[in-house]
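Visitor: Fold the following, please.
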Amino acid sequence: MRGILGPLAFVLALAAGQSALAAEKTANNAADKAVERKADHASARANDALGIDPNTSVIQGTLPNGLRYALKHNESPRSGVSIRLSVAAGAYDAEEGEVGVAHFVEHMTFAGSGPADETAYANAFQGFGVDHGRDRNAHTALHETSYELDLPQAGAPALDLAFRWLRQVADGATFPAAVVETEKGVLLNESRERQVAAYTAWRDLAVFEEMGARSARRAGPDPVASIQATTPARLKAFYGRWYRPDNAVVVMVGDLPVEEMRRRIEAAFGSWKPAVDSPVPPHAPFEAIDLKAPAAEDIIVEPNGVPTLAICRNLQGQDDHLDTLPKLRAQAASDAWASMLNTRMERLAHQPDAPLASAAWAEDDNDKEARGACVTVIPRDGDWRRAMAAAQTELRRFAAYGPSAQELKDALHDLHNQYWNAHKDEERGASPTIAAALADALSQGDPIPGDDADKVFDRATAGMTVDEVRAAFAHDWSGTGARIAFVTTSAPPAGALKTAWAEGEAAPAPTAGPTVAAIAWPYASFGKPGKVVARQAFPTLDMVRLTFANGAVAYVKTLNGEAERRVTVDVSFGAGRHALSADQVFIAALGGRLTPYMGLKRIGYMDMKRALQDSTWNVDLDIGDTQNNLVGTTWPSDLGVQLQVLAAYASEPGFRTDIDASLAQGVRMGLRIMRSSPGAAVQLALDDAMRPGLPSLMPSEQRISSIRAADFADLLRADLTSDPLEVVVVGSIDEKTATPLLAATFGALPPRAPVDRTRADAWFMKGLASPLPPITVTLPGAKTAAVGAVWPLWQADPAHRREEMAMQMAGRIMADTLRKRVREQLGKTYSPTVQVSLPDQSDQGLAMALVDTAPGDLDQVRAEIASVAAGVAAGQFDQDALDRARAPFLAQTDQARTQNLWWAGLIAATHGDPAKINETVGERDLVASLSLDEVKAAAKRWFSPAPTLITAVPEAPGAQAAGAP
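Guide: Okay, here's the model as predicted:
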């Protein structure tokens, strides 16, 4: 299960009708916007009546040396502080002879002066609860490099360390030749990890779409040759040129007085001076594109790729930002037509005879040179001709007739919510989220409207008309000739794509589309509200247990620890994997993720979104080890709607067949990506090795091709609609408010009798007592290799909880040691991990070390894993190492206990049993009380035996693809 469930999000995106390429581009858009380069930008906007007023709760300022800062007081988490340092230079700013140098500089500045310095910082930060990678990290985008630090407890010593490190990043970095050579290995491994065939093909597609512009060329992994050619002199030159106070931003958000934050920033950075006494050098200008370029095609043959067709037209991009109402209005008009076409294409993809599995329209406002309007299509069964014709017909229909008034209303409503959701994190939420949003906005020159974002959007779009949107579409779909790119496993004849497109343009005009009408929500009532027949209060947990006359049980826990003031609902039912045979596990897990998208008996999912567009709601269905869970999160004002949605899924799930046509292809494509992941491949290989002679837990290509919505219904409908339900409501809500809403939904459902659905042939991993023979698996379409080392543990239970927690600490110590040795000292990996998994009533526990590396370094990495494991088993760590491993765990646990999802999951898993809840809550104190001897004893017992070794290697060039979709 662990190797299967993780990649399902990708499968879901495809099967639910969303383009993976569009999703990747959308994710990149947020990070890749160009930084504002006008020094008087803020002052010019201040007197602009059409400007967007800044959020008054965010204090902005500029130090005499030019460093800009933003500060905000926030008490979630309490005592915590988040700091961001952003430098306005990224991959785009490197000259052609120094491609990749911005990312290399980020690695070097993050680490300090070398492995010893990096280890010293990591050790010191761990002592304050800061986890490497989770709480302290950095990233390089096209136009900025950001350093991120989240302190769970911001006392004076922790803040002293934080600003000492950030100041060293700012102007204290050194680039010793030996350290540069070691870091090359880390960067090469990171580059290999990202060179998966499917993603590489999509990046090649994007480069063609954007006419080979600089931003497209710089968006992928750093080229191997550039990494290898990097010198200390090249790094120093880039660092000295761009790392300067008048080209940087500092953001500080947390539970400190704003004046103290300001003093900290002034003290740490006030003396920062540019390395060169001259103005900030000009950033590389946007490259000009050929607006007269005719139609063109590009065929990208990749046996392990996902067949993807993209058609774009480009205008010249502008280095500009949405900082005034007119600009926001113009962008909203472009986003509106894209939203409408996406809705139309999604409906088309759900038709039984649809020629495409998914399609996504977008107007790329990414401030790139080629400002493209594109449609990206996943053809069904590789039939690009029919897929192209369908997209082209819808495009021409929109151009000829435009949208309806109802379509415009729906689109603007959705865009209103998106704009507000994008900016609300600048106003409310946890400090790390707010800090990241503020750093992005400030470094990119975007406004910070915060909690008034919905009003800002409404002002910008007031009175927008259908004709205005049609004009935006006509403008956006102009410029260059159509650029048609096709990722495929077998190439069509040269020129076929352009010819088919030209024929489509010359075809008779399409007819007008169907009228779009308003949709009513059919689940506003479930009958007479149920009566509470029993109530039990748990004052120490701030929780009550309500039993309704129909037998439904509800727990209401008030928790005001989240700054978002949201409410989470968790509905548990069934027996999880205990009710499934081994060959049903994958189908049920996939069905759980897809069930929300299969809608309800009386309304489909797309119509649900329209009917409930005035409310915030969501729904996820997870198939767990011991039970299943329907989960949604909303605002207190929308709790009634959220409960209606979940009760509707628990009583009348749709399992609609409109996903059948694209389901098999979506699953196959998702599995193709998954099989390129070392972690998933290693876990699946272990699962298969534990079941000799039995079919793999992963379905065969033949089985995948036959999966239908009916399969999901067969496995899940009975559990959903007839098993007893327990409902957990956690968050900014009280019993008085929640009870009538629960009574009107789950309390109003028909009674349900208990059913024992456990089965004798339910398979859980067990019996791994001695190492298996070495296993080798191949990674199709990948460049990286990996070694997995697996040690068997035991099936967890409360009686052995103390030893379980000791093993968790031993695993963390091993992870720290492995990272310092294999990454920092040897440069042989990018992201080594150690996971200790001990689920109750589930699989046998395992400890797994996974280290990605170059194929030529596999033997050395195996030896290092063995050496590190032997050292941990021999107790070669001290109290300080234990404390460093323990402090981040305790900090993360403290934060989790302020979150709705954590409490909702805990109450659901324990069925509200106070003793079990308190046992889990008490694990924090248990970990704090562990002695060094206890951890050494656990490490000796479980890490001393030889592990099972699983090696993942890239598939040989020319090998057959993982399976044609």
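
Visitor: C-alpha only now, for contacts and for neighbours.
Guide: Noted.

Visitor: Which stretches in the stretch 601-750 of the chain count as helices?
Guide: Along the stretch 601-750 of the chain, counting by DSSP state H, counting those that start in this stretch, helices occupy 605-611, 639-651, 660-674, 678-689, 701-705, 709-722, 735-744.

Visitor: so which of those helices gets nearest I484?
Guide: Taking C-alpha to C-alpha, helix 660-674 is the member of the helices of the stretch 601-750 of the chain nearest to I484, at 21.5 Å.

Visitor: And the contacts of that closest one?
Guide: Residues from elsewhere that reach helix 660-674, judged by C-alpha atoms under 8 Å, 6 or more residues apart in numbering: 7-8, 10-12, 14-15, 198, 304, 306, 349-354, 356-358, 380-381, 680-681, 701, 704-709, 780, 962-965.

Visitor: let's see this one next to it:
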Amino acid sequence: MNGTHVRRSATTLLAAHLVVGAAVLLAAPDKAAGRTVRSQELGELIPNDPAVLTGALDNGLTYFVRENDEPENRAELRLVVNAGSILEDDDQLGLAHFVEHMAFNGTRNFEKQALVDYLESIGMQFGPHINAYTSFDETVYMLRVPMDDPEVMATAMRILVDWASGLTFLPEEVDKERGVVVEEWRGRRGGNARVSDEQVPVIFHESRYANRLPIGSPDVVSSAPTETLLRFYRDWYRPDLMAVVAVGDFDGAEIEGMIRESFAGLRGPENPRPREEATVPIDHDPLTIVSTDPEVAFTQVSVLFKQPPQERGTVGAFRQGLVRSLYSAMLNERIEELTLEAEPPILGGGVSRGSFVRGVDASQFSAIVPEDGIERGLDALLTKVEGAARHGFTAPELEREKASLARRWEATLAEADNRSSAALAGRYVNVFLQGGTYPTVETEVAMVEEFLPGIDLEETNTFAQDWLSEAGRVITVAGPEKEGLDTPDEEAVNAVFAAVAQKDIAPYVAEELSSELLPVVPAGSAVVSEEVIEEVGVTVWELENGVRVVLKPTDFREDQVVFSATSPGGVSLSTDEDFVSATVADQAVSSGGAGEFDRISLNRMLADKQANVAMSIGGLTEGVSGTASPQDLETAFQLIYLGFTEPRRDETAFDALKAQMAMMMNMALTPQMVMLDTLANVLAQGHPRAPSLGTMLGAMADADLDVAMDFYRERFADASDFTFYFVGSFSTAEMRPLVETYLGALPDLGREETWVDHGIDPPQGVIEKVVYKGLEPQSQTMIVFTGDGEYSRKEELTLSNLASVLDIRLRELLREDLGGTYGVSVSSSLSIRPDEEYAVNIQYGSDPERAEELSAVVFEEIERIRREGPDAETVAKVRETQRRDKETNLRRNGYWRSQLLTYESRGFDIRDIPSYGFIESWTAEEVRAAAVKYLREDQFVKVVLLPEEGEG
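Guide: Prediction:
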């Protein structure tokens, strides 16, 4: 839903999330223009993609238009306003974001909720397809619309123009929306938010950014006069600060003309306020802050270096981006090694560099560490960074990462024509706001081919030395506050830096890797039967060893194959005594690697491959999932084969896994998790095989690696009851030898197995619980209607329709009419195994003072639907959304993979997957009957989270 947004890198620096370095993809010259990379000067700007139509109107508004048919029959539209919270006056804190909210609550052409109602009526969803965000420096509005009706685009243009110049700010709508904005603020509160309150003034030292967070002040939001909102809108929503972006399946020249005609009449103020750029000082002395809070789940250390902005859009900037990517990848590999020590000093960590705020970049390395090991974790992290600075990297590391980077660009080139319209639109938004260029993929790959071979160790090693400057450095530490835990102060943290600077650090020794993942190719076995289901383009094979393979070649993507496999059994076949070890068996194997390779070596072995395979053991099934490039399919098959036949036992990695889980114990104590555990315990009636998170994490200390490995081997000892599903860019002729060689070689015991029902059943009657936990004035309400059901495909879909109807109605009532919550979530399920059971889940947050008021409205609406059924308008919205989703999903490999597995596992005919029959035929009366059947007033569980101060 529409909300605040801090630019990604800044969010990373403020929130308690871990950053892992990523390649910076900038720009390159245009091969199509007949110019070679070698002829370019490094300072020269790189030509833009000629397929983009761009220009500026006389009033200053900029536009970008590009034709793109991924997805087909859709267009992505953006209204970009180069104004955010940084421009707020002192009496407007939070009003940039509030203005954004009001864009969905009344405009010149759409009264009140009519704008959202219209977009939902054409199948677009509030949130995924209708959205907006406010950041420090910009506000961006986003629309996705279908393109099969010319009137839709004309209406969409009216919406964009209304957002730009026609918000109405009706007082009654403003007052209702105040509550929604405050609830968004409330929902973000907690331990991490309180830590952020302490650390933001240090991170944004002596800068306006420190007191201009987009979420703003709830006091200002609650009391600001409408005129104060209007002042921000009139000052900053003006054409010279705006861009319109349109990317989609349309005629570009036609859309360009529509933009010019629609926006030509916009006029800015006669005496516009100057749009001044705020900045953050980057040359201050080192700063350190340590913050603790009883509701912080993880302990994180972060070291931030503020730096001048990188050059954008030049040949040299692109080349420097390649060097930066290589450095980050090599150092992140070394840091990952720390996570696999028997007593790991960090749970995870990494380095990154990117935009911090407008006009300032930042480099950062950070890690999640044990709560009682802050100094040890920081020492380990700094030692890796310092070691790279002193001794540099090794030739094997550099060559491996260069090969990996080249392979990723190769994959990007293969999918050049399949880039999503949303991704392209995002790129043009960024160019408008921050500068730079938007070259073609072919141009970028030409740059990679020219520059990557010439990047040497001297260059990457020089880059490594730039990461330890004291100027502009900010160290932040955030962790839990609890009795008996001694958290180091700022002086102790700073002492770690001094100690590492004097530390004797040995040069890094790169390991030698085997050149082959699987030295001996198995003999395999042949396909013994084939069925072709022409209606859906599916071929089904059965192999001599009983393995069944379902294949659907597609042309949706050029460089993607997705796959999965499933077999009945899972953890349900473990004994109660072995339950904990069995539950983590797949993680034990994943952390150990495969064949002769530990996890780190395996990742390095696969660095230049686009192949990922995950072996998993769930509650009722075991399986395989993954993705691969067509050219790396054999590697994927080899990984599958190793997953079945050579899981690797690694005691050190298992000890590290257990230590990492122990670090997560604080998460089980957070208010939200205590509430969820309470709900889960009630729904499972305290069954020992459905433990709370805290119980499970605590039991992990007794998990046994040998038991886990034995259980894993047992689950994958017999492939004869596995069905594999492959969807993507391949032919059956190409797949056959791979399937016969590798899947045909999987072990066959001829067992007939199924899952075991351990009797984890929902309770009968009404159960209501109140959980008093948390320091903030927050409430969460969860209502679950659950019980025994009778499974059928139609019944499952009807229940889903009921949930969709209820989701829309409760959003309209609780959010739009009452201003009581930021968001409502309604979901449903109807299971077929181990029991036929239904569940309808309703969740929303609110002011504790209004929790019962909103709950009463929920039950009143449920009773209305039970009595009258859904209204025709809501039914039409849900139906059109389903139809539009189906249109795009049928062109998604992942959708076909999941549907093939679901249909087959539940006994449905896969020929029905493309059918729109049910979407077109369901009725309001069926939904009403489902509400009577499933939303029973005598059969539900309700859990409410309230602050601790309210207890007693």
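
Visitor: To Q876 of the first structure, which of the helices of the stretch 601-750 of the first structure lies closest?
Guide: So among the helices of the stretch 601-750 of the first structure, helix 678-689 is nearest, using C-alpha to C-alpha, at 27.7 Å.

Visitor: picking that back up, save the helices of the stretch 601-750 of the first structure as TSV, and put in mean neighbour count too.
Guide: Converted to TSV, those look like this (neighbours: other C-alpha atoms under 10 Å):
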stretch	mean neighbour count
helix 605-611	17
helix 639-651	24
helix 660-674	24
helix 678-689	21
helix 701-705	14
helix 709-722	18
helix 735-744	18
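
Visitor: would JSON lines of those helices with distance to P245 of the first structure be doable?
Guide: As requested, those are exported to JSON lines (distance: least, C-alpha to C-alpha, whole Å):
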{"stretch": "helix 605-611", "distance to P245 of the first structure": "46"}
{"stretch": "helix 639-651", "distance to P245 of the first structure": "47"}
{"stretch": "helix 660-674", "distance to P245 of the first structure": "42"}
{"stretch": "helix 678-689", "distance to P245 of the first structure": "41"}
{"stretch": "helix 701-705", "distance to P245 of the first structure": "56"}
{"stretch": "helix 709-722", "distance to P245 of the first structure": "57"}
{"stretch": "helix 735-744", "distance to P245 of the first structure": "51"}
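
Visitor: Which one of those lies nearest to V276 of the first structure?
Guide: Of all the helices of the stretch 601-750 of the first structure, it is helix 678-689 that lies closest to V276 of the first structure, at 45.2 Å by C-alpha to C-alpha.

Visitor: So what angle separates the directions of that closest one and helix 660-674?
Guide: 100 degrees (axes from the mean of the first three to the mean of the last three C-alpha atoms, to 10 degrees).

Visitor: Contacts for helix 678-689 of the first structure, please.
Guide: Helix 678-689 of the first structure is contacted from outside by 2-4, 6, 674-675, 694-698, 765, 775, 777, 779, 785-786, 788, 850, 852, 950-952, using C-alpha under 8 Å, 6+ apart.

Visitor: Kindly recompute the last result at 6 Å.
Guide: G3, R675, S696 (C-alpha atoms under 6 Å, 6 or more residues apart in numbering).

Visitor: Now flag whichever of these is closest to W521 of the first structure.
Guide: When those are compared for distance to W521 of the first structure (C-alpha to C-alpha), G3 comes out closest, at 38.0 Å.

Visitor: Next one: the nearest residue to the closest one once chain neighbours are set aside from A582 of the first structure, what distance?
Guide: Among residues not flanking G3 of the first structure along the chain, A680 sits closest, at 4.5 Å (C-alpha to C-alpha, 6 or more residues apart in numbering). Computed as C-alpha to C-alpha, to the nearest Å, the A680 of the first structure to A582 of the first structure distance reads 18 Å.

Visitor: Quickly note the distance from T583 of the second structure to E399 of the second structure.
Guide: Using C-alpha to C-alpha, T583 of the second structure is found at 38 Å from E399 of the second structure.

Visitor: what's the answer for A930 of the second structure, then?
Guide: Taking C-alpha to C-alpha, one finds A930 of the second structure at 61 Å from E399 of the second structure.

Visitor: Give me the more crowded residue out of the two.
Guide: Neighbour totals were compared for A930 of the second structure and E399, and A930 leads with 21 against 16 (other C-alpha atoms under 10 Å).

Visitor: corresponding residue for the more buried one in the first structure?
Guide: Aligned by TM-score structural alignment, A930 of the second structure pairs with A938 of the first structure.
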